[in-house]
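Asks: Got a predicted model here, sequence first, then my questions.
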Amino acid sequence: MTEDSNLNISEMLKFSMDLWEKHKDEWAPMEPEKGKNFILYMIEEIGEVIAVIKKKGEDEIMNNPAVRDHFVEELCDVMMYYMDTLNRFKVSPEEFSKAYVKKFEHNMKRDYTKQYKEMPQ
């Protein structure tokens, strides 16, 4: 893979499995029962993304290369735990892609303004 490549879901899931294979003797098993823990780890990483935004702000993220690198690295941590979760629940790239497109198409038809106005308060 070159530095200018775009990852796809299959590659990301494979990277997740490769890393787990390397550390499987020390890390949690690749089973659904451990999936919720990885969602919690992912949420923790989302908190770190939020911390960068709060502490450094949007301008620093967009214009300071060191801050931007840290911000993107934290986003990568989020994605890595997300891929670990998908692997633990044996979600295939095809299954994920099909559901993603279906949800996207549903969202494209939604009227968010109307939906939120009709929500009970």
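Replies: Alright, I've got the coordinates.

Asks: From here on, just use CA atoms for contacts and neighbour counts.
Replies: Will do.

Asks: Start from the N-terminal end of the protein and give the strands.
Replies: Remark: no strands are assigned in the chain by DSSP state E.

Asks: elements contacting the lengthiest helix in the chain?
Replies: Using DSSP state H to define each element, the chain has its longest helix at helix 35-63. Counting contacts by 3 or more CA pairs under 8 Å, 6 or more residues apart in numbering; DSSP states H and E, helix 35-63 is packed against helix 65-88.

Asks: want to compare, so here's the second one:
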Amino acid sequence: MNDIKISDMLNMQKDLYELHKDTWSPLEAKYGRNFILWMMEEIGECISIIKKKGDLAIIEDENVRKAFCEEMSDVLMYFNDTLLRYGITADEISSSYIDKHKKNMKRNYVKEYKSKYEDR
């Protein structure tokens, strides 16, 4: 079974960048927003599979599942490209993720969303 770490993904993206650095935008912050936009485009492709094939097809149809996983991988690749362009390390994003998870575990989502929509 493959289980990849964030640091591995970042290194893989660096390797891919090195292979194409003559034609790809530099690993600089001013290009980070473009990679977020491209990530959103890939999320749209994931949504398209859901809309066209349905949720169950992703679970039950091997070809649909493979296509969906490929699009989700594209999302992760652009996510990692964004981290690289903003100089965010695997340790930083991991710590932030853990902290956010701890915060979310203490949240009362029902109460928050109820009050959020009652104010409108």
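Replies: On my side now, so go ahead. These numbers were taken from a predicted model, which means no experiment stands behind them.

Asks: With the second structure overlaid, how far apart is the longest helix of the first structure on average?
Replies: Superposed on the second structure, helix 35-63 of the first structure shows a mean distance to its aligned partners of 0.3 Å (mean CA distance after the TM-score superposition for the first structure).

Asks: residues contacting the residue nearest the centre of the first structure?
Replies: In the first structure, the C-alpha nearest the mean C-alpha coordinate belongs to Met79, at 3.0 Å (CA atoms, centre = their mean). By CA atoms under 8 Å, 6 or more residues apart in numbering, the contact set of Met79 of the first structure is Met42.

Asks: mind checking how far the aligned partner of Ile4 of the second structure in the first structure is from Tyr112 of the first structure?
Replies: In the first structure, the residue paired with Ile4 of the second structure is Leu7, using TM-score structural alignment. Leu7 of the first structure sits at a distance of 31 Å from Tyr112 of the first structure (criterion: CA to CA, to the nearest Å).

Asks: before we move on, what about Trp27 of the first structure?
Replies: Taking CA to CA, one finds Trp27 of the first structure at 41 Å from Tyr112 of the first structure.

Asks: for Phe96 of the first structure, same thing?
Replies: Distance from Phe96 of the first structure to Tyr112 of the first structure, by CA to CA: 24 Å.

Asks: ditto for Ile61 of the first structure
Replies: On the measure of CA to CA, Ile61 of the first structure and Tyr112 of the first structure end up 29 Å apart.

Asks: nearest residue to Val52 of the first structure other than its sequence neighbours?
Replies: Phe71 (6.3 Å; CA to CA, 6 or more residues apart in numbering).

Asks: hang on, the one you found packs against Ala51?
Replies: No - the pair Phe71 of the first structure / Ala51 is not scored as a contact, 9.3 Å apart, by CA atoms under 8 Å.

Asks: Those two: which has the busier surroundings?
Replies: Set side by side, Phe71 of the first structure and Ala51 show more neighbours around Phe71, with 21 against 14, by other CA atoms under 10 Å.

Asks: Contacts only, for the more buried one.
Replies: By CA under 8 Å, 6+ apart, the neighbours of Phe71 of the first structure are Val49, Val52, Ile53, Ile61.

Asks: Asp3 of the second structure too?
Replies: By CA under 8 Å, 6+ apart, the contact set of Asp3 of the second structure is empty.

Asks: and His70 of the first structure, what pairs with it in the second structure?
Replies: For His70 of the first structure, the aligned residue in the second structure is Ala67 (criterion: TM-score structural alignment).
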